[in-house]
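Peer 1: can't give you the sequence, but here's the structure:
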């Protein structure tokens, strides 16, 4: 009562943050405005949230959520049906059924604003890192994409920092200070900057820190679009520099139409000009490449570009085509843009873009300069030059780079190719080619050889995926690995490629020369070896959690990893606020015929019943569940120093499992209340102890009993087994002593 009353009074004193604020017993704030309940860092009351998330801003997001959340959530089922239809069409050889032709042969998009006529080089990076945002703006690129999606791990604090950096950056006010070589270096935005563009999160993602009773977590696209346009839309419009958005993971024209309706609503409510918000869509899913026309036409009044999201494109190919041995990818070194199927993909984007009057943006060159190694830097520059020459040849009007050091070489290359022009929309490059569905999905015959699928390639995919996810779960979404700047797409590409090898049962060439299919059992063995290698090299990253995320992603096989990774990145929401893609909403009395009789039965569909198994349906045994609880408690109460936690246990099974799951940092607490609830007179053998653990007398005599004493309850078998497990952990590679 005291906390709630105090927070209400403080809210009245602070007009920008009026609402119902709660302070939880775990020091996690929550704050309700309208239908939206904010949690964690989004609900905190500080300089950043007061700037970004005032009452009016949250109320606008709440209204946007009320109007469109059901439509956005319903798209997930459409995507699942699309996957089933696509796989069936390919299996039956109905290739042309996948292509969606233009409904009008002569339509064009609206002309782009002058500032977006020149997009030869765009640089990308995470929104939450102020130094990187400043360096991108100062890089000399034509535009910079400030990313709220794949290169930013969406923790609550990163989301706040990302939106705050965007707010300050578009006003030229963003600064950063870094301790470099013992001195403080200050970063500021210069007078000539790249045109800022913002990549919002995809329609498949949830903002778990903003929930509403009628849909649960707010769709992340609505949160990012609503907050950005509310805070920055008018400012950018009045200065002729936006708002400009990148939108990822588009599949169909239906999704594009929902996005169009969302943006039109925002513009009308916020007093922006019609179609003021310009959009570039990423064509990075298999269905989207066959629907470039319908996606573009749904956004015709505001579309200014389509971009080739390469790594996600390869991931999507493996997801949609992976069970068919005729389309399974080889090792990643053989999947470059020079391959015929990738060329066809690139050219299809160019054809649609130039026929309809918008920019065809090439993909990311992830190579980055290597500090202190000029030879490796020169090698990276040569690889980027070859890559961009191919994109120019295909007809692209510009491309992405991942590092400021790559901007000028690529800009010079495009200037030389375009001469006095700012793009090549009038070029005939690729325009007269006939590109079929088979050109896009089929692999060249030599790529199907088992010699091109190797244990080395498997280990590379596992190692890169584990390294990336280790950083991602630590809050860093843009990671330099093997002299390349990687984001979440590299994890997805690795994961889906591995799963496709398993599903298709194609032969893999192993290090011993044998050729055989990859099984899940073999995969888990190799995965454990790669985890051990990485832990030995860098024990600070959470490789155990990264391994869990990867293995669950491989077994559960969702199209996108965000639901699974979110449970580890935001452990306070791992209890199932997001249950698959289900909409959890309050049912009105009308839906029950005007009243709800206490004896009236309610029939639930099978999908909902399955969803009630929770976010971890594979945890079926008590031991598995308790091990999971131990891991969860470790993540939930993480700190910089060694921190021991205790969890209530009532048996040796529970005690051993919680210690094992918590890697020696979670111990058993034998609680009197729990034992009383179970009944002190209960006598049963410990479920964990085998005959090898018991003395002859124990095995033949009465089983272990729970021992009780006033004020103190002791579970003898729990202590016995806990000591044994701790001893095993002390002798293992687990880094904690216990």
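Peer 2: Perfect, I can see it now. Note that the coordinates shown come from a computational prediction; the quantities given were computed from them, not determined experimentally. Residues are numbered from 1 along each chain as shown.
Peer 1: switch to C-alpha atoms for all contacts and neighbour counts from now on
Peer 2: OK.
Peer 1: how many neighbours does the closest residue to residue 571 other than its chain neighbours have?
Peer 2: Distances taken as C-alpha to C-alpha, 6 or more residues apart in numbering put residue 636 closest to residue 571, at 5.9 Å, once the chain neighbours are dropped. By the criterion of other C-alpha atoms under 10 Å, residue 636 has 16 neighbours.
Peer 1: for residue 335, same thing?
Peer 2: There are 17 residues near residue 335, going by other C-alpha under 10 Å.
Peer 1: just the one 5 residues further on next, same as before
Peer 2: Per other C-alpha under 10 Å, the neighbour tally for residue 340 reads 17.
Peer 1: which ones are touching it?
Peer 2: For residue 340, the contact set (C-alpha atoms under 8 Å, 6 or more residues apart in numbering) comprises 439-440, 443-444.
Peer 1: buried subset of those, written for PyMOL?
Peer 2: Buried residues among the contacts of residue 340 (16 or more other C-alpha atoms under 10 Å), as a PyMOL selection:
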select buried, resi 439+440+443
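Peer 1: redo the contacts of residue 340 as a markdown table? Include distance to residue 75 and secondary structure.
Peer 2: Converted to a markdown table, those look like this (distance: C-alpha to C-alpha, whole Å; DSSP: H, G, I helix; E, B strand; the rest coil):
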| residue | distance to residue 75 | secondary structure |
| --- | --- | --- |
| 439 | 28 | helix |
| 440 | 25 | helix |
| 443 | 30 | coil |
| 444 | 34 | coil |
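Peer 1: before we go on, here's another structure to hold up against the first:
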């Protein structure tokens, strides 16, 4: 009898293979032990945000200087994670899982977070697909085509949701459970032994951490989970995305807290830009230019990347590069070649800096990234290579100069509406304007609109950004979307709902932490 555990989502055929009684009891154990800590850490985020809003600077924590100055290293890296030169990322629908594993990439990050719209069915279907993938038995018959795994496949890594997102369809003792705990627990419980039997292991990408105590929470969960399943300490290995500005100041501390269970840090560049805006939202001296003008070569982003590489290699951990959002362009060879050239240049920058591998968002770009790292990184990694120097708080927080244009504002509105509408339809990764957009890139767009409105930014043509200006642009971009998708799909495609959500987010007095949280509460929690 599963005392205190209730499934509030629909039980479709096959769900019983994932939502088993032992798996649900496992979730309940972790929830009861660790959700109070999770809740306190989320409250601490709010406390820090108020502290920064009062004018106090973000900086390296003095109380952990001994960790940063200490001569320690992580415990070690499994053989199948020594060479990660190209990783592909994407959602967990069945075709994507098979194609990503067959893509020729070294690793596939199966994303239950920013690349997945967390409908109940997306989450549970995703777990079914990952269970079959972990067992090596996943197949698909679709539109007359058969899909199955190649003899050699990418290493499977699962990304659970961040600490902030709930899973309202599972309750324990009348409380909704953390989406992160649900995603981790189901994947680990069902697949750890199957993965180990196939010569790999239960590997995870951990998102959106802001503090070393959040890493300590993950480590404690890992220790408990391994103990419950009777697996040795260190069986779980993780890669942490340094995709928040506060997290960049705690890169050493995060590695230290997870030292028995971590192998790498990753430069999650898009969420990092969003976090920069969010963390410094009340400071008028930290306003960023057009989103297109904030790339990895501008000073504060280049310093961030070098800091991650330097920190990782000092501790014996891999430093993974981020995702170039360009994707192949069909039916336009000139644009397609330009996209490939942009990806190549981005990957050359990463390899020359010392990254041990990189991300792509499309199977068609695996060969582009692989060619670069094969040429510039002949060994399995570059752990002995490290950028010179160090980084200061000022270097990490000084914005770059660049244009602030009406076109940039319009693109932010267009992308935010298009992505939010797709997310409401159940799609978490969406190609828009020849770029792969996920929740992180959409977060930049809506946060920048809020920042420009809040501070009354003047565009390069002299126009002052106001709420009225943005709402007029929302109306204009709704018409653009209607023209692009047609009347019938426009009505069914949730574009009007997306426009309302965007306006509410941008006009809010305080910058909302995440667009996905209110959207989830309103549209998916039932």
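Peer 2: That came through, no problem. Worth saying up front: this structure is predicted, and the values here are computed from it rather than measured.
Peer 1: coming back round to it: pick out the most distant pair among the contacts of residue 340 of the first structure.
Peer 2: Distance extremes for these: the farthest pair is 440 and 444 at 10.9 Å, using C-alpha to C-alpha.
Peer 1: of the contacts of residue 340 of the first structure, closest to residue 87 of the first structure?
Peer 2: Distances from residue 87 of the first structure to these, taken by C-alpha to C-alpha, are shortest for residue 440, at 14.7 Å.
Peer 1: could you check which residue of the second structure pairs with the closest one?
Peer 2: Alignment note (TM-score structural alignment): residue 440 of the first structure maps to residue 396 of the second structure.
Peer 1: do the same with residue 412 of the first structure
Peer 2: Using TM-score structural alignment, residue 412 of the first structure lines up with residue 371 in the second structure.
Peer 1: and residue 194 of the first structure, by the same measure?
Peer 2: Under the alignment (TM-score structural alignment), residue 194 of the first structure pairs with residue 154 of the second structure.
Peer 1: quick one: the match of residue 412 of the first structure from residue 328 of the second structure, how far?
Peer 2: Separation of residue 371 of the second structure from residue 328 of the second structure (C-alpha to C-alpha, to the nearest Å): 16 Å.
Peer 1: next: residue 130 of the second structure.
Peer 2: Distance of residue 130 of the second structure to residue 328 of the second structure, given as C-alpha to C-alpha: 26 Å.
Peer 1: same check, this time on residue 95 of the second structure
Peer 2: 18 Å.
Peer 1: with residue 119 of the second structure instead?
Peer 2: Residue 119 of the second structure sits 28 Å away from residue 328 of the second structure, going by C-alpha to C-alpha.
Peer 1: secondary structure element for the aligned residue in the second structure for residue 293 of the first structure, which one?
Peer 2: With TM-score structural alignment as the criterion, the equivalent of residue 293 of the first structure in the second structure is residue 252. Taking DSSP states H and E as the criterion, residue 252 of the second structure maps to helix 251-257.
Peer 1: quick revisit: list the contacts for the match of residue 194 of the first structure?
Peer 2: With C-alpha under 8 Å, 6+ apart, residue 154 of the second structure has these contacts: 100-108.
Peer 1: one more: residue 122 of the first structure?
Peer 2: The contact partners of residue 122 of the first structure, taken as C-alpha under 8 Å, 6+ apart, are 141-145, 398-401.
Peer 1: and in the second structure, which of those remain?
Peer 2: Retained in the second structure by both residues aligned by TM-score structural alignment, their matches' C-alpha atoms under 8 Å are the following of the contacts of residue 122 of the first structure: 141-145, 398-401.
Peer 1: give me the stretch of the second structure that stretch 660-677 of the first structure matches.
Peer 2: Stretch 660-677 of the first structure maps onto no residues of the second structure, going by TM-score structural alignment.
Peer 1: returning to that earlier point: and the furthest pair within the kept ones among the contacts of residue 122 of the first structure?
Peer 2: That would be 145 and 398, which, of these, are the farthest apart (C-alpha to C-alpha) at 13.2 Å.
Peer 1: ok, how many other residues are close to residue 260 of the second structure?
Peer 2: So residue 260 of the second structure, with other C-alpha under 10 Å, has 22 neighbours.
Peer 1: ah, wrong one, I meant residue 151 of the second structure
Peer 2: Look at residue 151 of the second structure: counted by other C-alpha under 10 Å, it has 7 neighbours.
Peer 1: corresponding residue for residue 152 of the first structure in the second structure?
Peer 2: So residue 152 of the first structure corresponds to residue 116, using TM-score structural alignment.
Peer 1: tell me the average deviation of the helix or strand where residue 123 of the second structure lies from the first structure after fitting.
Peer 2: Counting by DSSP H and E, the element that carries residue 123 of the second structure is helix 120-135. Following the fit onto the first structure, the mean deviation recorded for helix 120-135 of the second structure is 0.6 Å by mean C-alpha distance after the TM-score superposition for the first structure.
Peer 1: equivalent range in the first structure for the helix or strand following that helix?
Peer 2: Proceeding N to C from helix 120-135 of the second structure, the next assigned helix or strand is strand 139-142, under DSSP H and E. The alignment of strand 139-142 of the second structure onto the first structure (TM-score structural alignment) covers residues 175-178.
Peer 1: how close does that stretch sit to the second structure?
Peer 2: Superposing on the second structure places stretch 175-178 of the first structure at an average distance of 2.1 Å from its equivalents, by mean C-alpha distance after the TM-score superposition for the first structure.
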